[in-house]
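Chemist: here's my sequence, what's the structure:
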Amino acid sequence: MSQFDDRKKGQEAKFAFDAEKKFKAEARRNKLLGLWAAELLGHTGDAANEYAAEVVAADFESPGEEDVFRKVSSDLAAKGVSVDEAAIRAKMAQLAITANEQVAAEG
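Modeler: This is a model prediction of the structure:
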């Protein structure tokens, strides 16, 4: 019985570890996206980091990544920065790969 319990605990620990890694990668992707958009908006330094934090926080509005997309898309449009939907989504996909690599490298 203890082998079964040990296996169950091991699987639970792996699930928790994988979920934490996924969360970190998504937050990192959102931060990188926020920094990219901040540059397009003309923000630098602290203003760019503050905007990136706003993008990260936007991800908690609803499940999925649409809330992040909407924030960046609407902010760019409001400032007259012309970036189409496909370009933003492509950047999100590219940065997801980068974020996953960075989180994996951190251990």
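Chemist: can we go C-alpha only for contacts and neighbour counts from here?
Modeler: Noted.
Chemist: any buried residues in the longest helix along the chain, and which?
Modeler: With secondary structure taken from DSSP state H, the chain has its longest helix at helix 2-41. Buried residues in helix 2-41, defined by neighbour count with 16 or more other C-alpha atoms under 10 Å: 21, 24-38, 41.
Chemist: one more: stretch 42-50?
Modeler: Applying a neighbour-count criterion of 16+ other C-alpha under 10 Å, one finds His43, Ala48, Asn49, Glu50 buried in stretch 42-50.
Chemist: helices - which of those residues land there?
Modeler: Those of the buried residues of stretch 42-50 lying in helices (DSSP H): Ala48, Asn49, Glu50.
Chemist: to compare with the earlier structure, here is another sequence to fold:
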Amino acid sequence: MTTFDDREKAFEAKFARDEDMAFRITARRNRLLGQWAAVQMKLTPEETDAYAKAVVQADFEEAGDEDVIRKLLGDLLAAGVDTDDATVRRAVEAQTVEARRQLMEAQ
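Modeler: I've put the predicted structure just below:
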């Protein structure tokens, strides 16, 4: 039975590592999205930092990415940036890849 117990513990450890990595990728992606949107809105460096943190916080409103997309799209349109839903979704995809790359390089 110890072989099965060892396998179970290994699977649990892998699951925990994978979940941790997914969380870190999402948080990094959201920060990068905040920085991307801040550039579009022509914010100052101080405003950019605060805005990136606000985007990270927005992700805790509901499960999935829709809360972040809504925030970004709403803020960009309110700032007079000519954008649409598809552009924001492409930015989400691009920043997800970049966040994963950054975290993989850091390891």
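Chemist: so which strand or helix has the nearest residue to Gly34 of the second structure once chain neighbours are set aside?
Modeler: Leaving aside its sequence neighbours, Gly34 of the second structure sits nearest to Ala52 (C-alpha to C-alpha, 6 or more residues apart in numbering; 3.9 Å). Under the criterion of DSSP states H and E, Ala52 of the second structure resides in helix 45-58.
Chemist: how big is the offset of that helix relative to the first structure?
Modeler: Mean deviation of helix 45-58 of the second structure relative to the first structure after superposition (mean C-alpha distance after the TM-score superposition for the first structure): 0.6 Å.
Chemist: stretch 6-16 of the second structure vs the first structure, average offset?
Modeler: With mean C-alpha distance after the TM-score superposition for the first structure, stretch 6-16 of the second structure averages 0.6 Å from its match.
Chemist: please compute how far that stretch lies from its chain's middle.
Modeler: With C-alpha atoms, centre = their mean, to the nearest Å as the basis, stretch 6-16 of the second structure stands 26 Å off its chain's centre.
Chemist: do the same with stretch 48-62 of the first structure
Modeler: 9 Å.
Chemist: touching that stretch from outside, list them.
Modeler: 27, 30-35, 38-39, 65, 67-68, 71-72 (C-alpha atoms under 8 Å, 6 or more residues apart in numbering).
Chemist: please redo it, this time with the cut-off set to 6 Å
Modeler: Contacts with stretch 48-62 of the first structure, where a contact means C-alpha atoms under 6 Å, 6 or more residues apart in numbering, come from Ala27, Asn30, Lys31, Gly34, Leu35, Ala38, Asp67, Val68.
Chemist: as a markdown table, those residues with distance to Ala16 of the first structure would be great.
Modeler: Below are the contacts of stretch 48-62 of the first structure laid out as a markdown table (distance: C-alpha to C-alpha, whole Å):
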| residue | distance to Ala16 of the first structure |
| --- | --- |
| Ala27 | 16 |
| Asn30 | 21 |
| Lys31 | 22 |
| Gly34 | 27 |
| Leu35 | 29 |
| Ala38 | 33 |
| Asp67 | 25 |
| Val68 | 24 |
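Chemist: many thanks, I have nothing further to ask.
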